[in-house]
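> Below is the structure, and that's it, no one-letter string:
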């Protein structure tokens, strides 16, 4: 259906993490410090665990997209899937701008389950790189509309390989902001976050718009758009 470049996914992760994760995950970072995840190796291991979870989600999303594309063999049903993914991504973009409720608020039971599991794991006696990697796996499961948008983009790729690459590039893009959270907060992060919110939302809206236009074109409402020999939608 739609293949994002790794650079686009990385940029989305970078901008979105400044806009979203600095606020949402700062509490998680504080808990990691209290739980004894202090050394550079342990912090790296938590990120590796988080990226492992994202990779699995991306591969699963891409596989789901490929399966749905195969099952929905006719253009009418495929266009419906493209429209659904497009509007879902557009909703997430509006949530980044504060215009709609965050998607994760629709799943309170999932959030409560994550908190219970994370609380037990963070207070477990095991320490070290392997334990930090396990904590990162759980961190990656944090109910988050930002991550949901990554899974939707992976699903829209229609390929497990592309979905996995999108997820990894996205995850790598989130690391700089998460590691630099304290420094950002000490240097006027408010304006930086607002700017990043707008850029990340704009990027999501571009992807959403492409999916929506492609869905409408498959339905015959509009014509397909081409840039040279490449079909844009």
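Here it is on my side, so go on. What you see is a predicted model, and the numbers here were worked out from it, not measured in a lab.
> Please count neighbours and contacts with C-alpha atoms only from this point.
Noted.
> Only the buried residues of whatever helix or strand residue 7 lives in, if you could.
Secondary structure assignment for residue 7, by DSSP states H and E: helix 6-16. Buried residues in helix 6-16, counting neighbours by 16 or more other CA atoms under 10 Å, are found at 6, 9-16.
> Check stretch 160-168 too.
For stretch 160-168, the neighbour count (16+ other CA under 10 Å) marks 160-168 as buried.
> Which single one of those is nearest to residue 32?
Nearest to residue 32 among the buried residues of stretch 160-168, counting by CA to CA, is residue 168 at 22.0 Å.
> ok, now how distant is that closest one from residue 113?
Going from residue 168 to residue 113 by CA to CA, to the nearest Å gives 25 Å.
> picking that back up, for the buried residues of stretch 160-168, please prepare a markdown table with the additional fields distance to residue 153 and secondary structure.
As requested, the buried residues of stretch 160-168 are exported to a markdown table (distance: CA to CA, whole Å; DSSP: H, G, I helix; E, B strand; the rest coil):
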| residue | distance to residue 153 | secondary structure |
| --- | --- | --- |
| 160 | 12 | helix |
| 161 | 13 | helix |
| 162 | 10 | helix |
| 163 | 8 | helix |
| 164 | 11 | helix |
| 165 | 11 | helix |
| 166 | 8 | helix |
| 167 | 9 | helix |
| 168 | 12 | helix |
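> ok, residue 144 touching residue 104?
Yes. Residue 144 lies in contact with residue 104 (CA atoms under 8 Å); the separation is 5.3 Å.
> Measure how buried residue 189 is and give me the count.
Using other CA atoms under 10 Å, residue 189 is surrounded by 17 other residues.
> Kindly report the same for residue 122.
22.
> quick one, what contacts it?
31-32, 35, 135 (CA atoms under 8 Å, 6 or more residues apart in numbering).
> Check which helices and strands the stretch of helix or strand residue 70 belongs to sits against.
Applying DSSP H and E as the criterion places residue 70 in helix 40-71. If you count contacts as 3 or more CA pairs under 8 Å, 6 or more residues apart in numbering; DSSP states H and E, helix 40-71 packs onto helix 129-139, helix 145-157, helix 160-179.
> Please compare the first structure with the one that follows:
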């Protein structure tokens, strides 16, 4: 594997990890609700874990699928036209910067970007009702797969990064690693809801995470390429 791909995958994982507080706001509620329909008693923790894993498997799988669909076009365009590659790098960097500003609670302009996916979500949202309440892992998997299309600035920011990858498979893997980075907070929602809520409201944590996302965005911008 190329060293650049290792860097992309590890960076995507860190973006997911740093964006945990945003993930909790967007998906934490539905993730926590999976436990509410389970009967309390022997084997509760095991059933809860299976439900959470199934939901998040579906969610992360959708991220990878969306990345692959975008990469079909982005890899072709970037390979043929230099300006297209520079445009993709600029968009990816700006989206990460916008997300960092939102995470740090400095500016909420990323909300306008989230409206891009609203038409798709408007069609998919009614389908989620078919799987609520969730009674088995299959329903949790299907619900997670649909929930992965929820308009989300953090996902869109990382999709911009994924679009920069040289192949469709690399783009899908980038989003897979991003999804894995979001797992700790999403899985912890069912076990440590109070601690997670405190972390989400911690101003210092949000600002440090936001600043790091901004640095990722600045690093992505094609300053060096524009000089040549």
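Yep, that arrived. If you're wondering where the values come from, they're calculated on a predicted model, not measured in any experiment.
> which bit of the second structure covers the helix holding residue 7 of the first structure?
Helix 6-16 of the first structure lines up with residues 9-19 of the second structure when matched by TM-score structural alignment.
> from the contacts of residue 122 of the first structure, which ones fall inside strands?
Among the contacts of residue 122 of the first structure, DSSP state E puts none in strands.
> before we move on, the earlier item: please name every helix or strand in contact with the helix holding residue 7 of the first structure.
Partner elements for helix 6-16 of the first structure (3+ CA pairs under 8 Å, 6+ apart): helix 160-179, helix 189-218.
> Please report the distance of residue 148 of the second structure from residue 76 of the second structure.
Separation of residue 148 of the second structure from residue 76 of the second structure (CA to CA): 25 Å.
> And residue 146 of the second structure, by the same measure?
Distance, residue 146 of the second structure to residue 76 of the second structure, using CA to CA: 28 Å.
> More neighbours: which of the two?
Each of residue 146 of the second structure and residue 76 has its neighbours counted (other CA under 10 Å); residue 146 has more, 21 against 15.
> who touches the residue in the first structure that the more buried one lines up against in this structure?
Mapped onto the first structure by TM-score structural alignment, residue 146 of the second structure lines up with residue 138. Counting by CA under 8 Å, 6+ apart, residue 138 of the first structure touches 49-50, 53, 114, 117-118.
> Turn those residues into a markdown table, including neighbour count and distance to residue 205 of the first structure.
Putting the contacts of residue 138 of the first structure into a markdown table (neighbours: other CA atoms under 10 Å; distance: CA to CA, whole Å) gives the following:
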| residue | neighbour count | distance to residue 205 of the first structure |
| --- | --- | --- |
| 49 | 23 | 29 |
| 50 | 24 | 26 |
| 53 | 20 | 25 |
| 114 | 16 | 29 |
| 117 | 11 | 34 |
| 118 | 20 | 32 |
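> Kindly indicate which of those lies nearest residue 199 of the first structure.
Closest to residue 199 of the first structure, out of all of the contacts of residue 138 of the first structure and judged by CA to CA, is residue 50, at 23.9 Å.
> Residue 217 of the second structure touches residue 93, doesn't it?
Yes. In this structure, residue 217 of the second structure is within contact of residue 93 by CA under 8 Å, at 4.0 Å.
> Quick one: residues contacting the alignment partner in the first structure of residue 136 of the second structure.
Alignment note (TM-score structural alignment): residue 136 of the second structure maps to residue 128 of the first structure. By CA under 8 Å, 6+ apart, the residues touching residue 128 of the first structure are 37, 42.
> again, 10 Å this time
36-39, 41-42, 45 (CA atoms under 10 Å, 6 or more residues apart in numbering).
> Considering those, which are maintained in the second structure?
For the contacts of residue 128 of the first structure, the aligned pairs still in contact in the second structure (both residues aligned by TM-score structural alignment, their matches' CA atoms under 10 Å) are 36, 39, 41-42, 45.
> show me what contacts the most centrally placed residue in the second structure?
Against the mean C-alpha coordinate of the second structure, by CA atoms, centre = their mean, the closest residue is residue 155 at 3.7 Å. For residue 155 of the second structure, the contact set (CA under 10 Å, 6+ apart) comprises 15-16, 19, 23, 63, 67, 95-96, 99, 114, 148-149, 161, 175, 178-179.
> Return the closest of the residues you listed with respect to residue 186 of the second structure.
Closest approach to residue 186 of the second structure among these (CA to CA): residue 23, at 7.5 Å.
> What helix or strand is that closest one located in?
Assigned by DSSP H and E, residue 23 of the second structure belongs to helix 20-23.
> same for that helix, what does it pack against?
Counting contacts by 3 or more CA pairs under 10 Å, 6 or more residues apart in numbering; DSSP states H and E, helix 20-23 of the second structure packs against helix 3-18, helix 82-103, helix 153-162, helix 168-188, helix 193-200, helix 203-220.
> Give me the angle between the first one and helix 203-220.
Translated: helix 3-18 of the second structure. 160 degrees (axes from the mean of the first three to the mean of the last three CA atoms, to 10 degrees).
> mind checking how far helix 3-18 of the second structure is from the chain centre?
Distance of helix 3-18 of the second structure from its chain centroid, counting by CA atoms, centre = their mean, to the nearest Å, is 12 Å.
> now do the fifth one
Relative to its chain's centre, helix 193-200 of the second structure lies at 19 Å (CA atoms, centre = their mean).
> mean shift of it relative to the first structure?
On superposition with the first structure, the mean distance recorded for helix 193-200 of the second structure (mean CA distance after the TM-score superposition for the first structure) is 4.7 Å.
> so what's residue 4 of the first structure up against?
153-154, 156-157, 162-163, 165-166, 207.
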